[in-house]
Every structure is written in C-alpha cells, then in structure tokens.
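Provided below for reference: sequence and predicted model.
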Amino acid sequence: MAVKPDWLRVKAPQWERVGSVKEILRDLALNTVCEEASCPNIGECFNAGTATFLIMGPACTRACPYCDIDFEKKPKPLDPTEPERLAEAVRRMKLNHVVITSVNRDDLPDGGASQFVKCIENIRALSPHTTIELLIPDLCGNWGALEIILSSQPEVLNHNTETIPRLYRRVRPQANYERTLELLKRSREIAPGVYTKSGIMVGLGETDEEIRQVMQDLRAVDCDILTIGQYLQPSQKHLQVNDFVRPEQFDAWQAFGEEIGFLQVVSSPLTRSSYHAEQVRELMQRHPR
C-alpha cells in the first residue's frame, strides 16, 4: 500500500468558522458533499464560507468503489422543501458562487432533473447575483432530462469523467466513458452559453499518456474547465491508492491542458471537482459567453 506523502497534508481548520457553516447546514437539514464524501478540503472551504450542497440524498443508487457516499440505504422520495431550504442557506452564507451536486437517482424517471431546476429557481429568487454551478450525474443517458436541467441556465454544467477508459469497469462499473463525453458534447450544443466542466482523479494506475488522452477527448467535445486531483482512499472497503502523484506532474498536466485550449485547469494533489470553484466568476469576465 502506498504511503501518503507530505504534500497531501492539510492545514488544521479554524473550527469557529467551520462550526458556523455546520450550524446553518444542520439548522436547515441540508447535506454537503464536503461531509458525505469526506473531502480533505472541508476545513479550507468551510472557513471561506463555501460548501458544495448535496441534494436528493444522502443515499445513492450506485455503488462506485471509490466514493464514500452511502449506497446501502434505500433512496427516499424527493423532499419538496429542499430547494427552499438550500436557497435560504445560500442567502445566509452570502455566497457569491454556489455548487450543487446530487447523488445518483436512477430510480427517478428524470434522474432528478426537476429538483435541480427548482433549486436554481429558488436560489435566484433570494440571491439573484449568485452564480450557480451544477455537478450532475450522467442521468443514464436521458438527454431530455439534460435539456430540462440546462433550460434553467446555470452558469456552469459540471459532469466528472473521474478516470481513464481502461479503468471504468473497476472504478465506475455503472457508468460509461462514451456517455460522459456525449453528455458534455450535448450540453455545449443545447446551451452554448453555459460553461462546461469535468474532473479526473489520479493515482489508480493510469499512465501519463492515458490522462493526456482523456484531456484531449474532453477538449474534442469543447469542455471549458478541467480539475485534476489525487484519489484518496476513504476507508479500507474502498479502492486502494495505486500511487501518489508528485506535484510536478500535476503542474505538467495543467500546462498541457492550457496548451490544448481549456479555459481553466485546476490541477494539484488536493484538487477536487468543486475546489476553488468560485474562480469561475473571474473566468466569465475574461471569456464572456
């Protein structure tokens, strides 16, 4: 088993600020992927007063062996008050940029598309100047559901690639690499004004050449923003880390990504799909749509 190196250490958070954010989340009975997926950046993000909200959960209909979100519980019916409570949290936290993601809800006809739309509508009613990023599942290839989501015009549509094609069966057994690319391609066609984004995790046995090919595949479907981060094993029951990638390699991928045309590449060992997501507001000023 690979030993965690020094560059993966995180600073101890200021628990006073973390507690303030947690108090709001508990008061409004909301879930965050920061907590549910054991994100290593929870202290930094909570201290900055930001969070990635996890809707329609916490139970997921898929059992991806890298993910710490619960899949053993039966999903509950959608809560009609969730969009209102989420919007109230955004207002209380005074967020400039909010990220909304969800568990997979393959049990729902639209994969939860309508709940995403209601969340956006409620946020814009209370916080009209907040930019919104959605991190969505693949919707089982339901492109009608994708159109429903994009009809609400989020500023950013994110769908993570996660890994290289060779590892999909082991890492994402209920997903499909080609379907992920198709979702990003269709998003650009349906809503050309929406920035598209995807993310890759490394350290599961992929090669540099394979990562670069995925990056080129994402650019071929006109993906705008890319995140690359180190996979960390949440528990002993999850996939083991194959290797810890050195920071210099992340720098090399960032340079390559910028060279082939991504508008933004966030690449470092501790990068996650929503890490420093608020920087998209600066990107929108530099590259308006």
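Looks like it came in fine.

switch to C-alpha atoms for all contacts and neighbour counts from now on
Will do.

I figured S114 hits E147, correct?
No: contact criterion Cα atoms under 8 Å: S114 and E147 do not qualify, at 10.5 Å.

can you give me the helices in the stretch 101-250 of the chain?
Ranges of helices in the stretch 101-250 of the chain, per DSSP state H, counting those that start in this stretch, are 113-126, 143-150, 168-171, 177-190, 208-220, 247-259.

from the contact counts, what lies against the second one?
Contact here means 3 or more Cα pairs under 8 Å, 6 or more residues apart in numbering; DSSP states H and E; on that basis helix 143-150 packs against helix 113-126, helix 177-190.

out of the helices of the stretch 101-250 of the chain, nearest to P13?
Closest approach to P13 among these (Cα to Cα): helix 247-259, 22.3 Å.

check the offset of the closest one from the chain's centre.
20 Å (Cα atoms, centre = their mean, to the nearest Å).

alright, now check it against this:
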Amino acid sequence: MRETIKNSDKGRKPQWLRKKLHFGAQKEMDQLLNNVGIHTICQEAKCPNISECFSKKNATFLILGNICTRRCSYCNVATGKPFEVNKEEIEQVTKSVRLLGLKYVVITSPARDDLKDGGAKQFYEVTQNILKELPNTKVELLIPDFQGSLDSLKLVANSGAIVLGHNMEMVPSLYKIRKAANYKRSLQVLKKLKTLASNNAKTKSAIMAGLGETEREMIKVFKDLREVGCDYLSIGQYLAPSNEFQKVVEYVRPSQFEKYKQIALDLGFEYVHSSPYTRSSYLAHEYVGK
C-alpha cells in the first residue's frame, strides 16, 4: 500500500520535512558567488537543501543566465526574455570552482529556446575550460531538452562530462504542468546522450513525487528510463516554492521513497537516491563515488 499524507489547506509539512538550516554557511557562500558574478540553481530554484549544500561548499552552477524561456508552474526560475549569452561566464565558473576547491561540479541552465543550439555550445565550452584549467575536477551536466536537436546533444555528449543528466521531472499524465516539454522527447534525449558520448559517460534523470501521481505511473517511468539505458536516478518530494506555484497534492512518506529505491535498483539502475529531500544535483558526487 502506498504511504502518503494528503496536503492540508494550511500546508503544514510533516516532521520528516523539517530540515535543519545552516544560515551562516549559506550567507558566506552567497557572498562568494555574488562576488564572482555566478548564479546557482540552488538559489534560483529555492532548493530546500541550499544551506546544507552550501555549508559543504557544494553548488550547482547555473549558466546562460537566470531567465527561462518556458513557464513551468512548479519551478521558481524566472521566466521572460533572456539576455545575450555571456562568454565571460566560461571563465567565471572555472574561477568559482577553483576558489571553492571543488573536485566535482554540476552545471545546468534554464531552457534557452531563443538560441538556435539551446545553449549547447556554452555547456561544451564551460566544461572544456574547467577540465583544461582544473584537470582533477570532474564535471556533471544537467541539460534542458534542446528541443531534441541532435547537433546540440552531440556537442554536450562529447564535452568531457562524466555524467549527462536530463530530468523527466514527473509522470507523463502531469506533463501539462511542464510547459513546452514532451515526455517521449525527454526519453529520446537520454537515449541519444547515451549513444553519442565518446567517453562512456553515465546518464542520469530525476523525478518528483507528491504531485498526484500513482505508484504504477512512477514505476512505468522507471521502466521507460531503463529502456533508454539510463544509469542513475533521483527521486524526491515536490515542494512548492510559494503559494503561487503548483500545489503539493501529498507528502510521500520516507518508507515509500525507500520502496521506490528498491524497485528502481531491481530494474537495473546502478545508483538511486530516493528520499523526501533528494534533488537531481543533491550529493551528486555519490553517484559516481559509489
């Protein structure tokens, strides 16, 4: 039996979602990143893990600006007309990685449907610059779908990143929430990344729970991901950034996340992180360090 707690009108979170915060460490990291002029998805998406990760000097860098061309009702990243591509951020990201002494870096971006390549060239150049300047650092990419462009996927697949991620986000029956996205296209993105990577890079995806999906629907997504060769999976609780966003339908118990983890592992995923606070980039180094 699936174990959940229905969300109340007051939106009170259950005990397992009351996380200890580290405000001092977060303030220090915020200042450092602001001085360099770099955004993180941790800040833009109001990630609940931000103070924990910043206290450990872990961050997921957001390239190509902080404005998305899509308007998904679950995501806190601002929507509008993005600025021109900033070539200076190629060096800015590398500088931030060096200052923080990071050995594992995650790079992501908002959707940039205004660009012909969706921003793939910037992903490639940022990754190449990190690997050139800091050869002991490993890079993971978390990309948008690039509207399925094969040329764009070829570019990021051969960037030198050891993990290539693209998030399914939710079950297909809820894709009306995920504006301008297509479930089958996202599966094909992961399939193409797997076949195009020249360095045998691992592929990774993530899905949220608590939006009203059924257990059967979740398991179907797991199976679909395995059919396209996806290696790693993250499963976490959806939490609305504010009352203006898609409402939480239910709070899924930790025991259900454990059940999802075991099902996914039995299906053949190499590594699965599944818990209420799991996000695709949370403890990302653990997937390859297992």
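Yes, it's here. The shown structure was predicted, so the numbers you read here are calculated from the model rather than taken from an experiment.

could you dump the helices of the stretch 101-250 of the first structure to JSON lines with mean neighbour count?
Below are the helices of the stretch 101-250 of the first structure laid out as JSON lines (neighbours: other Cα atoms under 10 Å):
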{"stretch": "helix 113-126", "mean neighbour count": "19"}
{"stretch": "helix 143-150", "mean neighbour count": "18"}
{"stretch": "helix 168-171", "mean neighbour count": "15"}
{"stretch": "helix 177-190", "mean neighbour count": "18"}
{"stretch": "helix 208-220", "mean neighbour count": "16"}
{"stretch": "helix 247-259", "mean neighbour count": "16"}
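
alignment lookup: R62 of the first structure to the second structure.
By TM-score structural alignment, R62 of the first structure lines up with R70 in the second structure.

quick one on the thing from earlier: quick one: which of the helices of the stretch 101-250 of the first structure is nearest R281 of the first structure?
R281 of the first structure lies closest to helix 113-126 among the helices of the stretch 101-250 of the first structure, at 16.2 Å (Cα to Cα).

angle of the closest one against helix 143-150?
10 degrees (axes from the mean of the first three to the mean of the last three Cα atoms, to 10 degrees).

okay, helix 113-126 of the first structure sits on what stretch of the second structure?
By TM-score structural alignment, helix 113-126 of the first structure lines up with residues 120-133 in the second structure.

one more: stretch 152-161 of the first structure?
Alignment of stretch 152-161 of the first structure against the second structure: residues 159-168, by TM-score structural alignment.

repeat that for stretch 260-278 of the first structure.
With TM-score structural alignment as the criterion, stretch 260-278 of the first structure aligns to 267-285.

excluding its own residues, what touches the matching stretch? List them.
The contact list for stretch 267-285 of the second structure, computed with Cα atoms under 8 Å, 6 or more residues apart in numbering, reads 16-17, 48-49, 53, 60, 104, 106, 167, 205-206, 222-223, 226, 230-237, 252-254, 257-258, 260-261, 264-265, 287, 290.

same thing but at 6 Å, please
Contact with stretch 267-285 of the second structure is made by 206, 231-237, 257, 261, 287, as judged by Cα atoms under 6 Å, 6 or more residues apart in numbering.

ok, now stretch 128-144 of the first structure?
Here stretch 128-144 of the first structure has contacts from 96-101, 104, 111, 154-159, using Cα under 6 Å, 6+ apart.

quick one: the match of helix 113-126 of the first structure to the first structure mean distance?
Its matched residues in the first structure lie on average 1.1 Å from stretch 120-133 of the second structure after superposition (mean Cα distance after the TM-score superposition for the first structure).

in the second structure, which spans are strands?
All strands of the second structure, identified by DSSP state E, fall at 4-6, 39-40, 60-62, 67-68, 78-79, 104-108, 138-142, 163-165, 202-209, 232-237, 250-252, 271-274.

would you format those as CSV with mean neighbour count and distance to I130 of the second structure included?
Below are these laid out as CSV (neighbours: other Cα atoms under 10 Å; distance: least, Cα to Cα, whole Å):
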stretch, mean neighbour count, distance to I130 of the second structure
strand 4-6, 14, 43
strand 39-40, 22, 16
strand 60-62, 22, 12
strand 67-68, 20, 24
strand 78-79, 16, 27
strand 104-108, 22, 9
strand 138-142, 24, 8
strand 163-165, 27, 15
strand 202-209, 24, 19
strand 232-237, 25, 23
strand 250-252, 23, 38
strand 271-274, 23, 26
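
what would those strands look like in CSV with distance to L150 of the second structure?
Output for those, formatted as CSV (distance: least, Cα to Cα, whole Å):
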stretch, distance to L150 of the second structure
strand 4-6, 40
strand 39-40, 27
strand 60-62, 23
strand 67-68, 21
strand 78-79, 25
strand 104-108, 19
strand 138-142, 16
strand 163-165, 15
strand 202-209, 16
strand 232-237, 22
strand 250-252, 37
strand 271-274, 27
